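Novice: Predicted model and sequence follow; I will ask about them next.
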Amino acid sequence: MMRTIDLRHQHLGRSELLRLVPRAAVDTGTAVERVKPLVDAVRDRGEAALREQARDFDGVDGHALRVQPERIAASLDTCPPEVRAALEELIAKLRPASEAQVPAEQVTRFGDGATITQRWQPVGRVGLYAPGGKAAYPSSVLMNAVSAQAAGVPSLALASPAQRDNGGAPHEAVLWAAALVGIDEVYAIGGAGAIAAFAHGVPSIGLEPVDVVTGPGNVFVAAAKRAVTGLVGIDSEAGTTEILIIADSGAEPRFVAADLISQAEHDEAAASVLVTDSAEFAARVQGEVATMAGRTRHAARVHEALSGPQSAVILVDDLAAAARVSNAYGPEHLEIQTRDDGAVLALVENAGAIFVGGYTPVSLGDYLAGSNHVLPTGGTARFAAGLGAHTFLRPQQVVAYDRAALAGTETHLLALARAEGLPAHGEAVSERFRAAVDDPAADNPAPGEPVSEHRHGGSR
């Protein structure tokens, strides 16, 4: 079912590995051309354009685009008790883990009267998107919402596609999640239209523009995010899910096979990759996959995903080579199931999230580990991080110098201003030390006189 890529006895550089690792074929650029008219229509015609898109893409017409807060709260009456308990456990784990991502304020002092305070300021308003395609994702709503709340974001709005079988409201499970975290601004808007509505606002339904848009979605949602980037911030252009497992012959083949299948059931384009130094172990996993995939509920979807070019079993000489392949791939989810997990982990550089040991499957992270499951895909883990409280925070440096501290920088600052041909920069400092009758600080140290044993440059 899964193709085999044999990299044994080859000394491959980084560029060759980047070319050889399997990837899903996703053309966001072409999708941008298709969604841009949809985004522009929402910008120009607001609610009318959203209703047209709901009719054309969701098959829903005449529904309320904004869900009443009472309807959101009442949705919990339909939530099965065991599901509510599970969602509440997820929130209870996710909240402290997200709060731990908020850096403490730090103050740097350059002698008396000169400080730089590093603070992390939350954005003012965030738009959260929850997809409504092959499944409902209340867990994704919570991952986004709790992270934003942990960061201190004061205003959250949620959008998800209208459902014909729910009276034009979003999926009931999405409403459960919103109710549990206290989001009372929810819109029945899907796809590119939702992203455009967040970016531009829709006054007729009370939707104010946001500062940051986050949440998973298909390629058209990713394309819409690209189209509005610069007007608003985004978390990422998330693609289809992917798992890479580094395993040796000490791993349990059934565990590895089950984990490959678990991610393949998301989507026909999902990527499942095994990297191993044992051809015998690879064959055992392949056998388990063939047996187990046929028994799963989404067998056809799983078969297509595992048979596609984005999935593979990769054979390597040793686990060090396996780590090099993984670093080149930059997986969204990386599992390590080996005899010495710690040694392999020490070699890993690039991954969205890492799951160590045979009893830490990715599905645990999808739901109840306490980690965030909104992660970089398509190799972007080589330079990007998963979603967290930090997604909604901006580092700001607050600079505060008193007169004496500024005087201590004047000589060096004037030298730099002259060197860069920007004399007014220096004059902005010197002007503060010109003697004046009404200057209460005129008897303080003159410019150039030492006020501290520290010497330091000022900021432009």
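Specialist: Structure's in. What do you need?

Novice: use CA for all of it now, contacts and neighbours both
Specialist: Noted.

Novice: Quick check: end-to-end length of stretch 376-392?
Specialist: End-to-end distance of stretch 376-392 (CA to CA, to the nearest Å): 16 Å.

Novice: Stretch 209-220 too?
Specialist: 20 Å.

Novice: for residue 121, helix, strand, or coil?
Specialist: The assignment at residue 121 comes out as strand when based on DSSP: H, G, I helix; E, B strand; the rest coil.

Novice: give the contact list for it.
Specialist: Taking CA atoms under 8 Å, 6 or more residues apart in numbering, we find residue 121 in contact with 393-396.

Novice: also this one, for the comparison:
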Amino acid sequence: MRGRLAAGETLDYRRIVPRAPFDVAAAMAAVAPVCEDVATRGLDALTELSEKFDGVVPEHFRVPAEALAEAEAQLDPEVRAAFEVAIERRRVVAQAERGDDSVAVDVAPGARVIHKTIPVNRVGLYVPGGLAPLSSSVIMNVVPAQVAGVKSIAVTSPPQKEFGGLPHPSILALCRILGVEEVYAVGGAQAVAMFAYGVPGLCEPVDLVTGPGNIYVVAAKRLLKGRIGIDSEAGPTEIAILADASADPDHVAADLISQAEHDPLAGSVLVTDSPELAERVAAAIEPQIGRTLHQERIRTALTGEQSGIVLVDDLEQGLAVVDAYGAEHLEIHTAGAFDLAQRVTNAGAIFVGTYSPVSLGDYCAGSTHVLPTAGAAAHSSGLTVQSFLRQVHVINYSADALADVKKTVEVFARAENLPAHGAAVTVRFADDPSIS
């Protein structure tokens, strides 16, 4: 993009910057009959769909308590220690997110409005189990739900052939460590439908479904939104890095690669005002890919239309580009990175400086890693304690306080041509001629 503004060109950064195609509307046509099948046939539908989509039918769709206990007992001690650090840090931050249960505001004598927060009663948490068993998503979903005060928490994750139809052992172990006893071996759109409609004898309906998944999980969430609440419609994961000449090209390359490791559709975008840095990052990528496990997946992601290097005139234009992009994860590798981060308006999470990589946030920074994708950061937030809380106003007026605004209500009601609204106040003072 260098020089194009000076040449008088009008640039629509949102259209120009690379992004993965993600057609949720098209996927809804595929998931609609799946969800309807679960709604009407329940357990029989889950059995057939599990065989069709997962290639295995669990002996028990609800994971037995013994399986959870065994997964915890067999957990590698080093892995458990890592899990516990991540849990503790996420819980500390979640406690700060919780805020006050209620705030009372007296707008006039005897006229009080209470802003009250009430946790959702029951939630269903989806944990992906496809290309990578995202056990970290158990922490990111369960911990804020617990801190919010949700009374009933259910977790589901796809059944795995190699584990006898159970979800991945680390997912089960984390559920056990966190005290979640209701765990299901159900994946895909059918899992969302199970939570939304309930399955007699197996699973009660939930009020809210959260957690990332593939396009069919996202489509089911969109289809069933209204029957259930949802957190977001998460698309392919993405990273944007805003960097200048001071950035370490090896660090930048490693972070672009780490995000590409998630999925062939993952987006890795570098925005820089330094052609020299761009060249050095490009040169550093291939040697690092050669040392990774998932080379084919990473190369597919980095060479796809969703990834690339964007050259800008200066950091001001770079800031405008990343704001327009609204990345799920935004890293800033510049001089004065913290100050620049304060000026960002659209990002799921902002990682400041070379020692705050996205992979830190994925596991144990204490922040959430369930974040808006596909530019949704312009209007939506990541999954936090607030995602599990409802805001309710409790209105408590005395007779005198209502009398003070009687005329205001009546006038407003006439202006909106809703006279019965005004009459609902008038009737309360019909026997008191002193109140006009």
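Specialist: Great, that's in hand. Not measured: the values here are computed from a predicted model.

Novice: list the ones among the contacts of residue 121 of structure 1 that structure 2 also has?
Specialist: Cross-checking the contacts of residue 121 of structure 1 against structure 2 gives 393-396 as conserved contacts, using both residues aligned by TM-score structural alignment, their matches' CA atoms under 8 Å.

Novice: and stretch 300-310 of structure 2, which residues are buried?
Specialist: For stretch 300-310 of structure 2, a neighbour-count test (16 or more other CA atoms under 10 Å) marks 300-302, 304, 306-310 as buried.

Novice: and those, which of them are in helices?
Specialist: Under the assignment DSSP state H, those contribute 300-302 to helices.

Novice: Buried only: go through the contacts of residue 121 of structure 1 for me.
Specialist: Burial of the contacts of residue 121 of structure 1 was assessed by neighbour count (16+ other CA under 10 Å); the buried members are residue 393.

Novice: Out of the contacts of residue 121 of structure 1, which comes closest to residue 134 of structure 1?
Specialist: Relative to residue 134 of structure 1, the closest of those is residue 393; by CA to CA it sits at 31.8 Å.

Novice: on that earlier part again, tell me the one of the ones in helices among the buried residues of stretch 300-310 of structure 2 nearest residue 195 of structure 2?
Specialist: Here the nearest of those to residue 195 of structure 2, counting by CA to CA, is residue 301; it sits at 32.2 Å.

Novice: quick one: the closest one and residue 15 of structure 2, what's the gap?
Specialist: From residue 301 of structure 2 across to residue 15 of structure 2, the span is 19 Å (CA to CA).

Novice: what does residue 50 of structure 2 give?
Specialist: Here residue 50 of structure 2 is placed at a distance of 39 Å from residue 15 of structure 2 (CA to CA).

Novice: now swap in residue 254 of structure 2 and tell me
Specialist: Separation of residue 254 of structure 2 from residue 15 of structure 2 (CA to CA): 26 Å.

Novice: These two: who's more crowded?
Specialist: The residue with the greater number of neighbours, taking residue 254 of structure 2 and residue 15 and applying other CA atoms under 10 Å, is residue 254; the counts read 17 against 10.

Novice: Please say which position in structure 1 that one maps to.
Specialist: Matched across to structure 1, residue 254 of structure 2 falls on residue 258, judged by TM-score structural alignment.

Novice: same deal with residue 82 of structure 2?
Specialist: Per TM-score structural alignment, the equivalent position to residue 82 of structure 2 in structure 1 is residue 86.

Novice: next one: residue 281 of structure 2
Specialist: Aligning on TM-score structural alignment places residue 281 of structure 2 opposite residue 285 in structure 1.

Novice: tell me, what residue is most central in structure 1?
Specialist: Centroid-nearest residue in structure 1, with CA atoms, centre = their mean: residue 387, separated by 3.1 Å.

Novice: Check whether it sits in a helix, strand or coil.
Specialist: coil.

Novice: if we can go back for a sec, identify the residue nearest the match of residue 281 of structure 2 in space, chain neighbours excluded?
Specialist: The spatial neighbour of residue 285 of structure 1 that comes closest, neighbours along the chain excluded (CA to CA, 6 or more residues apart in numbering), is residue 253 at 4.9 Å.

Novice: I figured the one you found hits residue 281, correct?
Specialist: Yes: if you go by CA atoms under 8 Å, residue 253 of structure 1 and residue 281 touch, sitting 7.1 Å apart.

Novice: quick one: which of those two has more around it?
Specialist: A count of neighbours by other CA under 10 Å puts residue 253 above the other of residue 253 of structure 1 and residue 281, at 21 against 18.

Novice: and the counterpart of residue 159 of structure 1 in structure 2, how far is that from residue 114 of structure 2?
Specialist: Structural correspondence for residue 159 of structure 1 with respect to structure 2 (TM-score structural alignment): residue 156. Between residue 156 of structure 2 and residue 114 of structure 2 the distance, using CA to CA, works out to 36 Å.

Novice: And for residue 203 of structure 2?
Specialist: If you go by CA to CA, the gap between residue 203 of structure 2 and residue 114 of structure 2 works out to 35 Å.

Novice: Those two: which is more packed in?
Specialist: Neighbours per residue, other CA under 10 Å: of residue 203 of structure 2 and residue 114, the larger number sits with residue 203, 20 against 15.

Novice: right, and the more buried one touches residue 194 too?
Specialist: Yes: in this structure, residue 203 of structure 2 sits in contact with residue 194. The criterion is CA under 8 Å, and the distance is 7.1 Å.

Novice: would TSV of the contacts of residue 121 of structure 1 with distance to residue 135 of structure 1 be doable?
Specialist: As requested, those are exported to TSV (distance: CA to CA, whole Å):
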residue	distance to residue 135 of structure 1
393	30
394	33
395	36
396	39
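
Novice: Out of the contacts of residue 121 of structure 1, which two are the most distant from each other?
Specialist: Of all pairs drawn from the contacts of residue 121 of structure 1, the one with the longest distance (CA to CA) is 393 and 396, at 9.4 Å.

Novice: Pull up the overlap in contacts between the two.
Specialist: For the pair residue 393 of structure 1 and residue 396, residues contacting each of them under the criterion CA under 8 Å, 6+ apart are 120-121.
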